Each structure stands twice: as C-alpha cells, then as structure tokens.
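Enquirer: Whatever this is, show me its structure:
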Amino acid sequence: MVERISSGAVWEDRVGYRRAVKDGPHIWVSGTVAVGEDGQPFAPGDMEAQTRRCLAIIEAALAKLGAKMSDVRRTRVFVTDMSPEAQAAFGRAHSAVFGEFPPASALYGVSALAAPEFIVEVEADAYLGGEG
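Expert: Sure, this is the predicted structure:
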C-alpha cells in the first residue's frame, strides 16, 4: 500500500505532490527548502541554518512514515552558492545529521530555487529494509 504524507505546505496542493511517499520499504522525500513554522523562508542567506532546517523537515516527514534519519540511503542537494564557504557550511549541517550513517549524496549548483531567499534544497530517499 502506498502512503503519502503532507507537510501542509501550500505548494503541495497547488503543484500536485506530497512531502513524502512510502511504497513498501522505500520512502522518497520531495525536494525540501527551509520554510519556517510561519510558512516564510527560514534564515535567508544562511546556508548552514537553511540546511539544518531542511533536514529537520525531512526528519519530521520520515517520522510520520515510521522511519528515521539513519534509514536515509541517499540525499540530493541543490544549492545556489557553490563557494567553498557555502559548501563548508552545508557540509557541517549535513555531517552533523549523517556523520554516523552517511548516505550516498550529490551536491548540485543551480541558478535558482523556488524563491530567492532559498539557497539550498534537499531530497532524501530512505529504505526500511534493515541495516544489511
């Protein structure tokens, strides 16, 4: 049975997607930007804070589907700033969460995200089939 969960973001219904979808042991979490509890961009211009916020939103979505961050097997990260400082800031936030169970990952430099205040977007794929 396929489960779809929403984070309540207005974009989900407007665009026709869900924050995360679970099918069997697989979970796919949609591209996640740093939105605050108020629905506004979180920490504009702060790569580390935005990355931490993206990962917190992803963690909440996974929890709704019975998963945790250690179940994440891959992340895809899109950033609008590929400077060494920005990459280091992203890396600190990503490794703080995944340091003990690093997933496969890719970092892509892009020209823009959904709004100019967003400088990072993270996707995650999780697997609930055990530790292998």
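
Enquirer: From here on, just use CA atoms for contacts and neighbour counts.
Expert: Fine.

Enquirer: how far away is residue 11 from residue 80?
Expert: 20 Å (CA to CA, to the nearest Å).

Enquirer: Between the two, which is the more surrounded one?
Expert: Per other CA atoms under 10 Å, whichever of residue 11 and residue 80 has more neighbours is residue 80, with 18 against 12.

Enquirer: now the strands for this protein?
Expert: 2-5, 20-23, 26-33, 72-79, 104-109, 120-127 (DSSP state E).

Enquirer: Out of the ones you listed, which is the most enclosed?
Expert: Mean neighbour count, computed with mean count of other CA atoms under 10 Å, is highest for strand 120-127 among the strands of the chain, reaching a mean of 23.

Enquirer: ok and that one relative to strand 72-79, angle-wise?
Expert: 170 degrees (axes from the mean of the first three to the mean of the last three CA atoms, to 10 degrees).

Enquirer: Just the residues contacting strand 120-127, thanks.
Expert: Strand 120-127 is touched from outside by 25-34, 47, 50-51, 54-55, 58, 67, 71-80, 113, with contacts defined as CA atoms under 8 Å, 6 or more residues apart in numbering.

Enquirer: To compare against the first, here's the next sequence to fold:
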Amino acid sequence: MQRTAVNPWDWSLKFGYNQAEVIEGARRHLICAGQTAVDGDGAPQHPGDMRAQIDLALDNLEAVLTKADMDLGNVTRLGVYATDVDEALKNFDLLGQRFGPHQSAPPMTLLGVTRLAIPGLMFEIEATAMA
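Expert: The predicted model follows:
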C-alpha cells in the first residue's frame, strides 16, 4: 500500500493530520467502530480524566487493529468525538506519540458532542484502516 499526502495548505500538519491521502495498492479495508475508555467488559474507566480516556481509547483502537493484523500505520481516516473539544486538543500530543512512530498523519475530523453513548465517557475515536 502506498500513501501520498495531499495538503494544499500546511496548517493541519501542526495538528497531526493531512488534509487528504491518496491510497494505492490496498487489498484489505477495515472499518472500526468508535473506541472509548472502557475495559474488557465495556465498563467506563477514568471518569473526568480526558487524558487517561484518550490514552485508553487509543489502546483499545490498537487492540482492534492488532486483531486484524494491522497497526496505527494502516489507519487512513479518523473520526474523533469529544465532550470537551478544548480539553481534547490539550491532550492531542497522545495521538502524535502513537501515530508519529508510524510516520502516519491520517486525515481526521474532530467533533464536539454533548455526550457519548455511555455516560461518563468524554472521548471516542473511530478509524478506517487499509493494508
């Protein structure tokens, strides 16, 4: 699979994402449901702690990718939902720490929402991946 970044402007790069990517040669396509800060039984974790919730949601996303024989380098699109956008953005360095080693900056949308499906959750991330 070959990825070519498309960035008519470079402002999004400082936020860790490309405006678009051209994907060529992919054979497998994975669509992940939103991953949140829940344990293996689906119980919410880290109430009131956005940073810890983002970290666990990323752990859970990586677990799904691993089960599909992929990793964060295969992610081609992210959808992010946060109950407090400003607080989420303060902690987006966590995304850089995870995606950076893969030299990946997938196109992303961040949306502020009033709540997520399970009360107490503050952050949700969904992904599309290709291999």
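
Enquirer: TM value for the aligned chains?
Expert: Remark: TM-score between the superposed chains equals 0.72 [TM-score structural alignment, normalised by the length of structure 2]; 103 aligned residues with a CA RMSD of 1.4 Å.

Enquirer: circling back to that earlier point, columns distance to residue 95 of structure 1 on top of the strands of structure 1, output as JSON lines?
Expert: Below are those laid out as JSON lines (distance: least, CA to CA, whole Å):
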{"stretch": "strand 2-5", "distance to residue 95 of structure 1": "26"}
{"stretch": "strand 20-23", "distance to residue 95 of structure 1": "22"}
{"stretch": "strand 26-33", "distance to residue 95 of structure 1": "17"}
{"stretch": "strand 72-79", "distance to residue 95 of structure 1": "12"}
{"stretch": "strand 104-109", "distance to residue 95 of structure 1": "11"}
{"stretch": "strand 120-127", "distance to residue 95 of structure 1": "14"}
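
Enquirer: how about those strands, which one is nearest residue 86 of structure 1?
Expert: With CA to CA as the criterion, residue 86 of structure 1 lies closest to strand 72-79 of the strands of structure 1, at 8.7 Å.

Enquirer: which helices and strands does the closest one pack with?
Expert: Packing partners of strand 72-79 of structure 1 (3 or more CA pairs under 8 Å, 6 or more residues apart in numbering; DSSP states H and E): strand 104-109, strand 120-127.

Enquirer: Have a look at how far, on average, that strand is from structure 2.
Expert: Its aligned residues in structure 2 lie a mean 0.6 Å from strand 72-79 of structure 1 after superposition (mean CA distance after the TM-score superposition for structure 1).

Enquirer: Tell me the residues of structure 2 aligned with that strand.
Expert: Residues 75-82 of structure 2 are the counterpart of strand 72-79 of structure 1, counting by TM-score structural alignment.

Enquirer: cool, and stretch 44-60 of structure 1?
Expert: Aligned by TM-score structural alignment, stretch 44-60 of structure 1 falls on residues 47-63 of structure 2.

Enquirer: Contacts for that stretch, please.
Expert: Where contact means CA under 8 Å, 6+ apart, the residues beyond stretch 47-63 of structure 2 that reach it are 32, 35-38, 45-46, 71-72, 87-88, 91, 94-95, 120-127.

Enquirer: Could you give me the buried positions within it?
Expert: By 16 or more other CA atoms under 10 Å, the buried positions in stretch 47-63 of structure 2 come out as 50-62.

Enquirer: once aligned to structure 2, how far is the longest helix seen in structure 1 on average?
Expert: Assignment by DSSP state H gives helix 47-64 as the longest helix of structure 1. In the superposition with structure 2, the average deviation recorded for helix 47-64 of structure 1 is 1.0 Å (mean CA distance after the TM-score superposition for structure 1).
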